[in-house]
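[1] Sequence below, structure please.
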Amino acid sequence: MEIRSEILWIILGSAAVTVIPRVLPLMVLSRFKLPDWSMRWLNHVPVSIMAALVAQELLLEDGKLAPLATNTELFAAVPAFLVAIFTRSLLGTVTVGIVSLMLLRLVLPG
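    Next up is the predicted model:
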């Protein structure tokens, strides 16, 4: 099996642009002691990114605000959020979310 040089360069370039933005900040920031306020701020970044992704998926449809009456994903998210809050179980949250959406799509027209 022969690899063309163009394909090899594309693979190497893709690897570089994937690794450099992840490894370079890690290498640079590991040499410094960040202040406490910045560490507290950075602790909120994963939660805010997840909230933005979930909110976009639940509230938008084709780039516009989804109508509440037909937003089955939002209705299915409510029991999933409750399970997440009270049990902190990822498996339980995903299971309740999937079952809720399945039942809502089965019952509601559209």
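
[2] From here on, just use CA atoms for contacts and neighbour counts.
    Noted.

[3] next SSE after the helix ranked longest in the chain?
    The longest helix of the chain (DSSP state H) is helix 5-29. Next along the chain after helix 5-29, taking DSSP states H and E as the criterion, comes helix 36-43.

[4] compare with the first, here's sequence two:
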Amino acid sequence: MSELMIWTTILLAGVVTFCLRYSFIGYAHRMQTPEWFRRALRYVPAAVLSALVCKALVYYGATLQLTLSNERLLAAVVAAGVAWRTKNVLWTTVTGMLALWALQALGL
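    Here you go, the predicted structure:
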């Protein structure tokens, strides 16, 4: 495959992706949606983020890792405790990352 064909494919894929996403953003104000649907849409970002994070915590490669040797899972438990106690995103993130780095350094 030539270099021109590769760049053309990348450009076209970007244009198609942009058009698909913009169609929902650019024309959403014209659509009449029920109130229950708008309320439900508020939870989509949190649900998607939770799904991505949970998968990253319990899977390593294609293997389910629900053991005490899973540093990411242990760090997430520490971060969840900090989140529950402080309700502060910054402290939760910093504590979770420090816990992960410490656990990885200890090699548990």
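
[5] tm score of chain vs chain?
    Once superposed, the chains reach a TM-score of 0.79 (TM-score structural alignment, normalised by the length of the second structure), with 106 aligned residues with a Cα RMSD of 2.2 Å.

[6] Mean distance between the longest helix of the first structure and the second structure after superposition?
    Compared with the second structure after the fit, helix 5-29 of the first structure shows a mean deviation of 2.9 Å (mean Cα distance after the TM-score superposition for the first structure).

[7] What's the match for V53 of the second structure in the first structure?
    Structural correspondence for V53 of the second structure with respect to the first structure (TM-score structural alignment): V54.

[8] which residues sit in contact with that match?
    Residues in contact with V54 of the first structure (Cα atoms under 8 Å, 6 or more residues apart in numbering): none are found.

[9] Sticking with it, tell me its helix or strand.
    Using DSSP H and E, V54 of the first structure falls within helix 45-59.

[10] ok, average deviation of that helix from the second structure?
    Its match in the second structure and helix 45-59 of the first structure itself, once the structures are fitted together, sit a mean 0.8 Å apart by mean Cα distance after the TM-score superposition for the first structure.

[11] which of the residues in that helix are buried?
    Using 16 or more other Cα atoms under 10 Å as the burial criterion, the residues of helix 45-59 of the first structure that qualify are L58, L59.
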